[in-house]
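# Prediction below, plus the sequence it came from.
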Amino acid sequence: MLLTATPHDGSRESFASLIEMLDPTRVPDPEKLHRDDIEDLVIRRFRTSPEVMEALRSAIPPRELNSRTFPLSEKEEAAYATIAELKLDLDADAPENRVIDLFRTTLAKAIFSSPAACLETVKGRIGRIERGTARGSEADRQKLAELADLLASIEPTDFCKYQDFLRLLKDIKWIGKNPRDRLVVFSERIRTLEWLEERLTADLGLSPEAIGRVDGGSVEADVTTQKVLEDFGQEKSALRVLLASDMASEGLNLHFQSHRLIHFDLPWSLLRFQQRNGRIDRYGQDRTPQIYYFVGESRHPKVRDMWVLEKLVEKDEAAQEGVGDPAVFLGAGDAEGEEEIVARAVSNGRGAEAFAAEMDERAAHVAKDKTVDDEFDALFGDYRGVDISSAGTSTTAPDAEMPPRLFPDTFAYTEAMLQRLTEPNEDVFETAPDVDRDARLISLSIPDDMMSDGGLGYARTGEVDDRYMPVEAVGQGNTIELSDRADVINTAIAQAKTEEQSWPRVQYLWDGHPLLDWFGDRAGTFFPEMAAPLCSLRGRLAEREVAVILHGAIPNELGAPVVDCWAAVTLRNGRVAGVEPIGEFVARTGLSRSIPNTGKPDEQLATEALAPAVDAFQSHLVTLRKQRQADIDRSLNTTLDRLACLEARFRAQLELKFADAPDDGSRLTIQQRRQKTRRENRSTEIDAMFEDFAAWHKSRRRMADDPNPFVAIKAVFVG
């Protein structure tokens, strides 16, 4: 299984590579994915999917999206107007249909961020023109120098977006005192983040420790970034404002102490907008996520027509309300492709309404024309998964009965095991574990055989072996606390946020906790090797009735069990009376309740019952194997037929790709020989791939035809 919460980058090839990791036979041509080939391999849900919305409704408050509008100052108007009307010789050399390469578009993107970012961009280009390392005429240099003077004249008081940002902080009464009210501020430009750090320190009276920056722009970024992010999540940290570039827009949890996110500039991509918002608007957020962005109001018509980014926000909201994947509005599927489309709208100056209509038209086209072979749908469709259970393709036993629980829950089992392991002859714990039934809390010291010897892994001698749990998860004195109560765990997680630790002091006790694996290892020492417990069940079984508990499995050639069975074979007067499912036996005898093991059972009677019980159970397993084999054979035939169809498509694609490659090896040019060799090599690869997969499918289904499969005697009960 391959699980991710990150959208793929929209590339056909990269998506195909993910599919090939699961099953390479499904991708004859990475550039042409067919949805019906991969639908049973993919499940894709959006936050707007009904089942996801239902799950999140009680866990995450609905977010608030707030637009802040402000008029541009006179100096800003002059700079914006200059950029909107700017005609540069260097833009004439830009690649056709690549508006993102137009320097005027680059300037627009920079000024939308901040005058400081735009000034840095302008000065950088002037310097490269003067050094002869970048395109640009002398006329371009002069125009850019005039623009630089305009930008340099914009003081902080003239920078109206920043002034509105300060007003926003006053409106929400943010003064930086509350450790659980931290701000995440995003900008695409590192220079803008640097400028904000300088100004906020001065204008808000914040200490340098109160502002952290994550932008990847420094040599020591890898070292400092992790520290800043950890501090931002710790309640005791002095950090109050996180200034972040889009390097922090993906995969980070910033919601522990923050529920306010500010887009100081809007990204030119819906995907980036989603990724940013997801840093605080995510599972585990306990307050209403509040998201803010700014929209400038210009008096210049060309500037107004360039300002289309707020329409991206509207489409993201539409997606949240039920469209599904916002990618349908721009149709690119990756951030760079989306930026290209937005840049074209900015450069063309079509205006916000025309841009919105264009996005709506694209989304409607996708919804109307989507088919199973549609390229966009194959990449970005809402995959619900395919239920193949009724098709007989499963190779695991459909009715395999799991052993019933003899304890009401994991807590009770853990308590019983700890009680057994504290017996003097076990010599496991120096201090007896503390079990609080009312609080559902268990505290114990790590036993010696869970400690590291320093030979493997990262744990040092004297620390817990990191194969069991991370060293950071263990408390002082090598103790751990366990609970099966979710509220206790959530409280411990919240407490960890206020301390300088990344793990809560209480661990969740469930069947997958590594302590239970350790219990299993220790239980194997309770009885001598090749021995099983002999117990009395007087009053639950008839006089001299014997029940032998057995487990047997018949594996496939890969060692995975195909038939897996637990049962109780009962014998009366030395003869087999029946093979009873283990669940029925436990229910009939009340074995899951507390039953005294009184009196000494007849050991000879029990011993004499073993051979006939094993014979009967082996015959039962063989019968189960034959029943499963009939289903498996039908499944295998279906699978091999599908592989044959896929192989034919691989062959067709091979012929199409190398249609011009000659078959005759005589008198060939060097290029023709290379092409012929590539075709032959690819043909050999296809042969090997399908032969391997056919063999693998057969080995998954083929079971040993053994009339006497191995069985294990787990316990014997005598009435």
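Now that the structure is in, tell me what you want to look at.
# hey, let's count contacts and neighbours off CA atoms from now on
Will do.
# Which SSE is immediately downstream of the top strand by length along the chain?
Counting by DSSP state E, the longest strand found in the chain is strand 561-572. Using DSSP states H and E, the helix or strand that follows strand 561-572 in sequence is strand 575-581.
# quick one: buried residues of that following strand?
For strand 575-581, burial by neighbour count (16 or more other C-alpha atoms under 10 Å) applies to 576, 577, 579, 580, 581.
# what does stretch 300-309 give?
Under the neighbour-count criterion of 16+ other C-alpha under 10 Å, stretch 300-309 has 302, 303, 304, 305, 306, 307, 308, 309 buried.
# Closest one to residue 27 out of those residues, please.
Proximity of those to residue 27 (C-alpha to C-alpha) peaks at residue 309, which lies at 37.6 Å.
# Put this next to the first one:
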Amino acid sequence: MIENNFVPGARIGNRGEDFLITDVIENYDGSKIISAEGLSELVKGMSFKFDSRIDTDIEVLDPVKTRIVPDEDYAYRRTKLFLETQLRNNTTYSKKITIAHKAAFDISHYQFDPTNKAFRLPRPRMLMADGVGLGKTIEVGIFLAEMIKRGKGKRIMVLALKSILGQFQQEIWNRFAIPLVSLDSQGIAQIKSELPANKNPFEYYDKTIISIDTLKNNAKFRHYIEKSRWDIIVIDEAHTVANSSSQRGSLAQFLATRCESLILTSATPHNGKKENFANLINMIEPTAIPRNGEYGKEDIEPYYMRRFKHHILDEKVRSNFQDREIIPIHAVLSQPEEDLLQIQQKIKFEALSTLNENTEEDMFGEGTRREKRDLLFSIGLFKAYMSSPNAALATVRNRIEKIKDAGAETNTAEDNLNLLGDLRDKIEKLIETGADSKYQAFKERLIQLGWNGRKNDDRIVVFAERIHTIKYIKENIQRDFKVNDEAIREFHGGLSDAEQQEYIEDFGKKDSDIKIFITSDAGSQGVNLHYYCNIMFNYDIPWSLITLEQRNGRIDRYGQTKTPYIYYLLGTSETEGLKTDLHIIENLTKKEEEVHKTLGDVGSVMNLYDSNAEEKRTEKAIAEQNEKFLEDEFDLDVLFGGESDVTDSKIEEDPIEEEYSLYKNDSDYYRDLIDQLKSEQLMQSNDATFVDDTYLEIKNTKELHRVLFDLPKTAKPGLNDIYRLSLDKDKVQKSIEEARKKKGEWSKFQMLYDLHPVMKYLMTKLEASVDKDVALAARISRLPEKSAWFIVHGQVANNIGQSVISDFFVIPVNFEGGLLKKPMPLKDFIAEYQIDKELATQHISEEILHQLEGLLPDVIDFANEMHMHQLQQVRQLEMERHIAVYEENLKHWTKTAKDQLQADLDEKGESNYWKGKLREREREIDTIISDTSQFYKDLKSLDQDPYLKVISVFYN
């Protein structure tokens, strides 16, 4: 057993079967825990872990003992295929995009930037914070694809809002062929029926997607994740976990320690407070920000990407956004509405007048003054009515019931039963007589649009804040337009995860019966509502620019094919005070549109970066009758001293690096691969068929069905049905669009590329067809006479088990012995001697094979001494230069952390409570220092012996 050669990529034999090492962890006593994928028939496609203390007979191929076998295939097809497959299955070390550009999306270089930037870090971790509608899901897919190509994406967990689990899962599969098993309520129920009760689903399934709320609320799942580790964790809409003291936040902080790579996505990554931003960055890199919280943009810029639409200059990208049209609909308040809101205004002004006379305290400051309670009640009543009469009626009725139950009537307006009763009666009469001006305006606009809720009518999204408003709109539309239940859908946070996903998917399908989708702001984040829909109504206006932008971004986003029409329903009045309040609400819509056309970041207007805080600011403006509050001078020094939080919009001028190949195109390679597997009877003749040069059909055989057990059920064809794979991006993207026409359907086509699980399975099958101790020989007349050119694959892993060097090179030797010339890159050898061109198969005698095998000891010595050891030294120096920067940062962070701890100790450390708190912080700091130091030490360690494998030999 050559224990030092247990490295990722090495092929081993154990218990009579063959395996490929995928990961290696060293125990305290020097023994190894080896993760491996099965290669031979009995174990193919399965994952295993071996402990070298128990499995003492694990054998790693000794390259000197390689058997050289002649390739007798026409044009040496087997040798070329085996070599090409090794190259394609090999991990890459490029800092650029090498595979994701082949996935099913329109290439936009800005979407490659987060991944390219992440590859500049010791650990690829990144906050993807591009603005609403720029395609963060695509950016995540690019990162996942590239990490899988680098051998660092086997185990993936995605956490997303429950409403978009299905949408995210489909997008990543349809475009990138990356399978995520959904652990929503239905998925969990299915798993319970398939797995033993004590089986950890996160160990059984390598790639999963789950709601963070499901994870935090399920004690058993929490137990499972404590026993699991992942290569990559993705947290979508990460602003929901930014509060480290919340349940979601503490869970996210824990998960950040359970993975090598972490991706956070959010269009609103902070609330204007540096601490909030720091919480997200600390999950990505704990030592990026000093413990005293004093940091600048330069400290965190390496760890996040943030751009808005106007930063993207590519005309092709801009063509995927349509210029939206904003249409305000002004509804003049009816007399009953004026009468009702005059009472509301009277309560407000009386409260304001008394507050102004009796106190200098801010009207929204601390205190329980009656006037303040009346002020807040009047504004709450105004906001409820601006949603709908039903929402206002529910507010008043609930208040009346609460006072009666508590027997707590007081002299405040909100506790005055006579006043509340009068308000209730007025609202009830208003509803009964149909005096709701806003609904009438809404109804008239639907009629003008020719909308009746029939089959061919436009599809419409309606946003409203209150559940009572959603139900009110639905009831009125059903009454006035005679619309059935199938044509109208309510959507809100009270629905189950399965219902939310079902409704979102249904609305995005062409054959959907839903003609009007009435949603609360639960439908404003991350959800795609732009398929087959370009009309949206803001039935009420949220008092937050951030929420308003999120709403509008549901139909005004990348990929919208029609002009988005966004309607605002706005009340108007000439009554003093009320007129100003309504103008303030309308000004929110004008400011959002102004920012959309210029800045791009609505959060920068109020510099609060939090929807709840923005609502409070709007409440204050209404209380103060400040119509110009959106034009005030806000503090621009909230985060970075007036500097924007936007990052550079371009990381690489040329972000894509094409890998070299022995084939002129992918089609030729895949065709040869299929033909070879058939000729070796590793596939039946009808298991795979090329319909044309770009389209491959592959039967889902029993073996394939078993090996690919963890594909999404909806995406997987039935037994003996077919996978449809195409090299034509347009065909696949059209298939994705076609799938949107019918409920429950996923794209019938996926991309034919190396990352598709079916192709990975076939490539592994080809690789396993050549015994682990065999190198194929080919005789080539165009080589120098009496020369042999050994193609060798060399790998070196660091102490984390990551393959840090993986290189294909050629050792040229004389038949009589001795080096012919210095080792050369495989790429140069192929180009110089045209190995990728047509080759003529020639007979190889046994005598020549023995002679070639006799050269192996010298070849391996030359490979080690003249290539791999030199490569190790160069890479070691290169890594040490990079790591030195991070180690210096760690030293600085350690000093500031200890200094801050001492300062806190001096200030607060007298009580036992604070002493305990500070001891806890000290342990946390020591853990970060220890883990980070060990990580850097293991990362840069290249003292392992190289693993060498002779792939093939070309000679003349």
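Okay, I see it. Note that the structure is predicted; figures quoted are calculated from it, not measured.
# hmm, back to that, relative to the whole chain's centre, how far out is the longest strand of structure 1?
Relative to its chain's centre, strand 561-572 of structure 1 lies at 40 Å (C-alpha atoms, centre = their mean, to the nearest Å).
# Where in structure 2 does that strand fall?
Under TM-score structural alignment, strand 561-572 of structure 1 corresponds to residues 803-814 of structure 2.
# how close does that stretch sit to structure 1?
Superposed on structure 1, stretch 803-814 of structure 2 shows a mean distance of 2.1 Å to its aligned residues (mean C-alpha distance after the TM-score superposition for structure 1).
# check contacts around the residue nearest the centre of structure 2.
Compute the mean C-alpha point of structure 2, and by C-alpha atoms, centre = their mean the closest residue is residue 140, 3.9 Å away. Shown in contact with residue 140 of structure 2 (C-alpha atoms under 8 Å, 6 or more residues apart in numbering): residue 263.
# Ok, residue 118 of structure 1 next?
107, 110, 111, 151.
# For the counterpart of residue 173 of structure 1 in structure 2, which three-state class applies?
Aligned counterpart of residue 173 of structure 1 in structure 2: residue 450 (TM-score structural alignment). With DSSP: H, G, I helix; E, B strand; the rest coil as the basis, residue 450 of structure 2 sits in coil.
# Spatially nearest residue to residue 450 of structure 2 (excluding sequence neighbours)?
residue 457 (7.6 Å; C-alpha to C-alpha, 6 or more residues apart in numbering).
# Just confirm residue 554 of structure 1 is within a helix.
No. Membership of residue 554 of structure 1 in a helix is not supported by three-state DSSP, which gives strand.
# so how far is residue 625 of structure 1 from it?
In this view, residue 554 of structure 1 and residue 625 of structure 1 are 8 Å apart by C-alpha to C-alpha, to the nearest Å.
# can you list residues touching both of the two?
Once C-alpha under 8 Å, 6+ apart is applied, the residues that residue 554 of structure 1 and residue 625 both contact turn out to be residue 563.
# Tell me the first helix or strand C-terminal of the host helix or strand of residue 292 of structure 1.
Per DSSP H and E: residue 292 of structure 1 is located in strand 290-297. Proceeding N to C from strand 290-297 of structure 1, the next assigned helix or strand is helix 301-306, under DSSP H and E.
# The helix or strand following that next one corresponds to what range in structure 2?
Remark: after helix 301-306 of structure 1, the chain's next helix or strand is helix 310-318, criterion DSSP H and E. Residues 586-594 of structure 2 are where helix 310-318 of structure 1 aligns, with TM-score structural alignment as the criterion.
# buried set for the matching stretch?
Neighbour-count burial for stretch 586-594 of structure 2 [16+ other C-alpha under 10 Å]: 586, 587, 588, 589, 591, 592, 593.
# Need the contact partners of it.
Residues from elsewhere that reach stretch 586-594 of structure 2 (C-alpha under 8 Å, 6+ apart): 326, 541, 543, 544, 545, 548, 549, 568, 570, 602, 627, 630.
# Equivalent analysis for stretch 525-542 of structure 1, please.
With contacts defined as C-alpha under 8 Å, 6+ apart, stretch 525-542 of structure 1 is touched by 589-590, 597-601, 603, 606, 713-719.
# quick one: which of these is nearest residue 485 of structure 1?
Distance to residue 485 of structure 1 across the contacts of stretch 525-542 of structure 1 (C-alpha to C-alpha) is lowest for residue 590, with 27.6 Å.
# Which residue of structure 2 is paired with that closest one in the alignment?
So, by TM-score structural alignment, residue 590 of structure 1 is matched to residue 834.
# Around that match, how many other residues sit close by?
14 (other C-alpha atoms under 10 Å).
# mind listing what it touches?
Contacts of residue 834 of structure 2 by C-alpha under 8 Å, 6+ apart: none found.
# Okay, it and residue 586 of structure 2: tell me how far apart.
Plainly put, residue 834 of structure 2 is 70 Å away from residue 586 of structure 2 if you go by C-alpha to C-alpha.
# Thank you kindly, that will do.
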